[in-house]
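>>> give the three-dimensional model of this entry:
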Amino acid sequence: MSEIDEYEQLKTRLAHLKAEHSDLDLAIDALILSGNYNTLQLQRLKKRKLVLKDQIFSTENALLPDIIA
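Sure, this is the predicted structure:
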């Protein structure tokens, strides 16, 4: 696999992760506003959102070129 293909795959993955993170954010807000949720359900959604945030951070770092200081 070439570097360009890998770079494009990382960009696509990053876009999907950001979209899922945004969707979860909206779902959490809607759930809270509805007032009809259990705490465990909300905690699971928030934990998934944090996992996605970590994956976004890792993917963004993988996209940055290596710079030797």
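>>> all contacts plus neighbour counts: C-alpha atoms, from now on.
OK.
>>> elements contacting the helix or strand where S22 lies?
Element membership for S22, per DSSP states H and E: helix 3-34. Under the contact definition 3 or more Cα pairs under 8 Å, 6 or more residues apart in numbering; DSSP states H and E, helix 3-34 sits against helix 39-63.
>>> one more, so I can put them side by side:
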Amino acid sequence: MSTKNQRENRDTATLAKTINGACQSLSIGRSTLYELIGSGELRAIKVRNRTLIPTAELERLIDERMAVKP
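Alright, predicted model coming up:
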């Protein structure tokens, strides 16, 4: 996907997900998500008392995991 298309898709998509939303998107549990955040593998942001995961971070995590050879 070209950079222009990514920007266009991002403009119409959600920029960040809640913890529950990120868990659903990745099909993982909350503990696993918090482990990824704690280890630095996944970056999160705080907005007041909410923890949000940028969708770009979720996509990056998946892309990196897919690139790793078993």
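>>> can you give me the TM-score here?
Overlay of the two chains. TM-score (TM-score structural alignment, normalised by the length of the first structure): 0.32; 29 aligned residues with a Cα RMSD of 2.4 Å.
>>> follow-up on the earlier one: buried stuff in the helix holding S22 of the first structure?
Residues 10-11, 13-14, 17-18, 20-21, 24, 28 are the ones in helix 3-34 of the first structure that count as buried (16 or more other Cα atoms under 10 Å).
>>> quick check: I4 of the first structure vs K11 of the first structure, distance?
Counting by Cα to Cα, to the nearest Å, the separation of I4 of the first structure from K11 of the first structure is 10 Å.
>>> again but with L33 of the first structure, I slipped
Counting by Cα to Cα, the gap from L33 of the first structure to K11 of the first structure is 33 Å.
>>> longest strand in the second structure, please.
strand 50-54 (DSSP state E).
>>> and after that one, which helix or strand comes next?
As assigned by DSSP H and E, the chain's next helix or strand after strand 50-54 of the second structure is helix 55-67.
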